[in-house]
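Q: Please find the sequence and the predicted model below.
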Amino acid sequence: MRLVQEQRTKINDQPIIAFTLTNDHGMEITCLNYGCIITNILVPDKNGNYENIVLAFDDFSSYLTNRPYLGAVIGRVAGRIKNSCFELNGKTYKLYANENKNHLHGGEKGFHHVIWQAAGFSKKEEVGVRFSHRSIDGEEGYPGNVNVQVTYTLNNQNEFIISYHAISDQDTPLTLTNHTYFNLSGNAKRDILQHELKIKSDRFLPLDHKFIPTGEIKDVAGTLFDLRQGKVLKEVIDSTDPQIFLVGQGYDHPFILNTHHDEEIVLCDRESGRTLIVETDEPAVVVYTGNQLPNEETINGIPPRKYLGICLETQALPDAVHHPHFPSCILRAGEVYSSTTKYAFRLSHE
């Protein structure tokens, strides 16, 4: 196991550090203390070629805006909050509106724009980085001082584990996720249309025209949201389903998971032989097929385009603050928020 860290640049005299984690099999992950952003995950294909299977900007300055949220930790609340407000304990809180009138992914300065405190660690069978940040009362409109810790760990089973931990001195909404875009073809040499996605989910959330859950919880049976047996993404993207059309001809939808830490999310690219298995204790995963990728900055050496990557955002249900029948995303004062998502990389030689 190996840990290397190097300074890439500075922001307001604060160093931006890249941490590179390498296991004994040559799998490698690079992440930054800025936004906990993941810039590289190098894994082999079926022929033993190690390539990057996540999207990353070519120039660090692009992360200062990072409109697609490439590779970053998202918080305090992942997803959209309708009308940028919520009521809690009889008080109405107004959040920063950064997408029309709505609040998206933590606001203007969400966790993806934070320079986190970071410390690497190395053990016999794992290597990692522990990030920490104190989100102050009133930040982006949220109540409470929240101490947040995010730990990235790479082990010798070619598993990458993200552990989230937080505690607040006031009740506050909180659900964290990671917004990495995966492309298992390697170095983004193909888009994700031939990737196959399988999810153990019987129900999904339809969206309104602003991509916010309507409140309905719908059965996936007989729809393009039935991924229990797996679907090639091109089949979804080529469809005329109104929900698929609504978000730019793809997915940007929450799927409620039937099971946890049970190979509940599987992404496969048969040509490269790479398979990604995602396991989590979160209630849902938001699947986003890169339908709205902006094309201003180059990504992985090429101009970005639709369907260049897919996000698998494990989290609470979006806009849960407005839907009492959704599982609550409120972190009570003094209670501990704890969540783990594991990304296991496997090979198929079909």
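A: Alright, I've got the coordinates.
Q: switch to C-alpha atoms for all contacts and neighbour counts from now on
A: Will do.
Q: Was I right to think Phe111 contacts Gly35?
A: Yes - assessed by CA atoms under 8 Å, Phe111 is found in contact with Gly35 at 5.9 Å.
Q: between the two, what contacts are shared?
A: Residues within reach of Phe111 and of Gly35 at once, by CA atoms under 8 Å, 6 or more residues apart in numbering, are 72-73.
Q: Strands along the stretch 1-150 of the chain, start to end?
A: 2-11, 14-22, 28-32, 38-44, 50-52, 73-74, 80-81, 85-88, 91-94, 103-104, 117-122, 126-135, 146-155 (DSSP state E, counting those that start in this stretch).
Q: how about these, which one is nearest Ala188?
A: strand 50-52 (7.9 Å; CA to CA).
Q: tell me the contacts of Thr280?
A: 260-261, 314, 339-342.
Q: And Arg203, by the same measure?
A: Residues near Arg203 by CA under 8 Å, 6+ apart: 217-220, 255-257.
Q: could I get these as a markdown table with distance to Ile310, neighbour count and secondary structure?
A: Below are these laid out as a markdown table (distance: CA to CA, whole Å; neighbours: other CA atoms under 10 Å; DSSP: H, G, I helix; E, B strand; the rest coil):
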| residue | distance to Ile310 | neighbour count | secondary structure |
| --- | --- | --- | --- |
| Ile217 | 23 | 16 | coil |
| Lys218 | 23 | 15 | strand |
| Asp219 | 23 | 14 | strand |
| Val220 | 20 | 17 | coil |
| Phe255 | 15 | 27 | strand |
| Ile256 | 18 | 24 | strand |
| Leu257 | 18 | 21 | coil |
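Q: What are the contacting residues of stretch 136-156?
A: Residues from elsewhere that reach stretch 136-156, judged by CA under 8 Å, 6+ apart: 21-25, 29, 93-96, 106-110, 125-135, 160-173.
Q: Just the buried ones out of these, please.
A: Buried members of the contacts of stretch 136-156, scored by 16 or more other CA atoms under 10 Å, are 21-23, 29, 94-96, 106-108, 110, 126-135, 160-173.
Q: before we move on, the earlier item: which of the strands of the stretch 1-150 of the chain sits most buried?
A: Of all those, strand 73-74 has the most neighbours on average by mean count of other CA atoms under 10 Å, namely a mean of 26.
Q: hold the first one in mind and look at this next one:
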Amino acid sequence: MAQREPEIRRELFGRVGDTDVHRYVLAWPGGLTVRVLDLGGVVQSVEAPDRSGVPANVVLGFGSLDEYVKNNQPGGNRVFFGALVGRYANRIAGGRFSLDGVSYELPLNNGANTLHGGPDGFDTRVWSAAEVRSADAVGVRLSLTSPAGDSGFPGAVSVSVTYLLDGQNRLRVVYRATSDAPTVLSLTNHSYWNLAGEGSGDVYRQTLMLNARRFCAVDDALIPVGDPVSVEGGPFDFQVPTAIGERIDGEDPQLRIAGGYDHNWVLEPGPVAARACDPGSGRVLTVSTTEPGMQFYSGNFLTSDLVGTGGRAYGRGAGFALEAQRFPDSPNRPDFPSAVLRPGEVYEQETVFQLSTED
């Protein structure tokens, strides 16, 4: 029997106004199958085998285009399932920042703050898409031009994000951007993972390791305050694998503020930034990144009116997000790693999600 080849397939997923939205199916024989939308760069599904070889979709998402469009409406409980977010991932306090002595005002969409680029962020756009095929990967390259003043941000920015699937069950996300004027930029993918399978219940028994000795404490608006603090011995210590739900409802004030985990961890150098495991299925997710921070969000605000690709309702803790990023509110925090992009510079980062199994 002839060996099957890796596959790229483009499908019409629907229309937004007069614009076609397509879904790209990336499939590696015996490995992962990944579905990506050109709307928002959404990773709609990732099918991965368990320890017995039985595949299941391990990311949260919606089954129809209408549901994605509905979730993007301003004023709603936007959950960013699988989306590429920008121009600035996470929160900017007060929706304002200064750069080179010039102040910029951004639209607010998270109380008094700007979250994930505002109400018309990159997750709401239909990106240009091109198939990518090499000797060791198949993928799709998404491109977008964000004009100067887009959502209040300075500079015309050209962005490309490439999803690459290979035979090692790795989904690589490669980001590149340039700007014609000084600006700030932080991009990430906002997939929610449930290694037991999408819609199977909460993730609280799944374990997580974060290669971080410090995290950013936050105020009531989830904006970092003060210097990063030690995780040692407390509920934010994931230096060794720990069940996500083991301490999530404790009395720590930081847990109370966020309703669980929704904080930035300061990553230590090393090949692995995070590792999660589902004991039941044996599935393991390993994340590596070039970024300095990792936002771990435990799905605290997911609600049962969200119905996923499998037709099952979600709810609190139905998935967890691991968002590789520059730190929240970095444009207002010169002590944080810089998020400034200047003309002649290239914004480059890569984050890799690898699926495997253990006994």
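A: Here it is on my side, so go on. As the structure is a computational prediction, the values presented were derived from the model and not from experiment.
Q: before we move on, back to that, only the buried subset of the contacts of Thr280 of the first structure, as a PyMOL command please.
A: Buried residues among those (16+ other CA under 10 Å), as a PyMOL selection:
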select buried, resi 260+314+339+340+341+342
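Q: mapped onto the second structure, which of the contacts of Thr280 of the first structure hold?
A: Contacts conserved in the second structure for those, counting by both residues aligned by TM-score structural alignment, their matches' CA atoms under 8 Å: 314, 339-342.
Q: Could you dump these into CSV with secondary structure and distance to Arg76 of the first structure added?
A: Listed next are those as CSV, based on DSSP: H, G, I helix; E, B strand; the rest coil; distance: CA to CA, whole Å:
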residue, secondary structure, distance to Arg76 of the first structure
Thr314, strand, 14
Ser339, strand, 14
Thr340, strand, 16
Thr341, strand, 17
Lys342, strand, 21
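Q: so stretch 233-252 of the second structure matches what in the first structure?
A: Per TM-score structural alignment, the counterpart of stretch 233-252 of the second structure in the first structure is residues 222-241.
Q: which parts of that stretch are buried?
A: Under 16+ other CA under 10 Å, the buried positions of stretch 222-241 of the first structure are 224-228, 230-233, 236-237.
Q: Need the max-distance pair from the residues you listed.
A: For these, the maximum inter-member distance is 17.4 Å, found between Arg228 and Ile237 (CA to CA).
Q: which residue is nearest the centroid of the second structure?
A: Centroid-nearest residue in the second structure: His190, 2.0 Å away (criterion: CA atoms, centre = their mean).
Q: any idea what it aligns with in the first structure?
A: So His190 of the second structure corresponds to His179, using TM-score structural alignment.
Q: Ser103 of the second structure now?
A: Ser103 of the second structure maps onto Thr92 in the first structure, by TM-score structural alignment.
Q: Gly344 of the second structure now?
A: Using TM-score structural alignment as the criterion, Gly344 of the second structure maps onto Gly334 of the first structure.
Q: Quick check: that match is in a strand.
A: No - under DSSP: H, G, I helix; E, B strand; the rest coil, Gly334 of the first structure sits outside any strand and is assigned coil.
Q: burial count for it?
A: 13 (other CA atoms under 10 Å).
Q: got a list of what it touches?
A: 167-170.
Q: What of Val127 of the first structure?
A: Applying CA under 8 Å, 6+ apart to Val127 of the first structure gives the contacts 1-3, 21-23, 120-121, 153-155.
Q: ok so, going back, adding distance to Arg270 of the first structure as columns, could you present the strands of the stretch 1-150 of the first structure in CSV?
A: Shown next, in CSV, are the strands of the stretch 1-150 of the first structure (distance: least, CA to CA, whole Å):
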stretch, distance to Arg270 of the first structure
strand 2-11, 30
strand 14-22, 25
strand 28-32, 22
strand 38-44, 13
strand 50-52, 15
strand 73-74, 29
strand 80-81, 33
strand 85-88, 44
strand 91-94, 47
strand 103-104, 34
strand 117-122, 33
strand 126-135, 29
strand 146-155, 24
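Q: right, and these - which one's nearest Asn300 of the first structure?
A: Across the strands of the stretch 1-150 of the first structure, closest to Asn300 of the first structure is strand 50-52 (CA to CA), at 8.8 Å.
Q: what's the matching range in the second structure for the closest one?
A: Taking TM-score structural alignment, strand 50-52 of the first structure hits residues 55-57 over in the second structure.
Q: which one of the contacts of Val127 of the first structure is nearest Ser62 of the first structure?
A: Checking the contacts of Val127 of the first structure against Ser62 of the first structure with CA to CA, the nearest one is Leu21 at 23.1 Å.
Q: the helices in the first structure, which residues?
A: 233-237, 242-246 (DSSP state H).
Q: Now for the counterpart of Asn264 of the second structure in the first structure: which residues touch it?
A: Aligned counterpart of Asn264 of the second structure in the first structure: Pro254 (TM-score structural alignment). Pro254 of the first structure makes contact with 204-205, 284-287, 317-318, according to CA under 8 Å, 6+ apart.
Q: Also Ala243 of the second structure?
A: By CA under 8 Å, 6+ apart, Ala243 of the second structure lies in contact with 204-208.
Q: closest to Trp127 of the second structure among those?
A: Scanning those for proximity to Trp127 of the second structure, where the rule is CA to CA, the winner is Leu208, at 32.6 Å.
Q: which one is the closest one nearest to, not counting chain neighbours?
A: Counting by CA to CA, 6 or more residues apart in numbering, Leu208 of the second structure lies nearest to Ala276, which is 4.3 Å off, once chain neighbours are set aside.
Q: How far off centre is stretch 103-123 of the first structure?
A: Computed by CA atoms, centre = their mean, to the nearest Å, the chain-centroid distance of stretch 103-123 of the first structure equals 12 Å.
Q: Where does that stretch end up in the second structure?
A: Using TM-score structural alignment, stretch 103-123 of the first structure pairs with 114-134 in the second structure.
Q: Nothing else from me, thank you.
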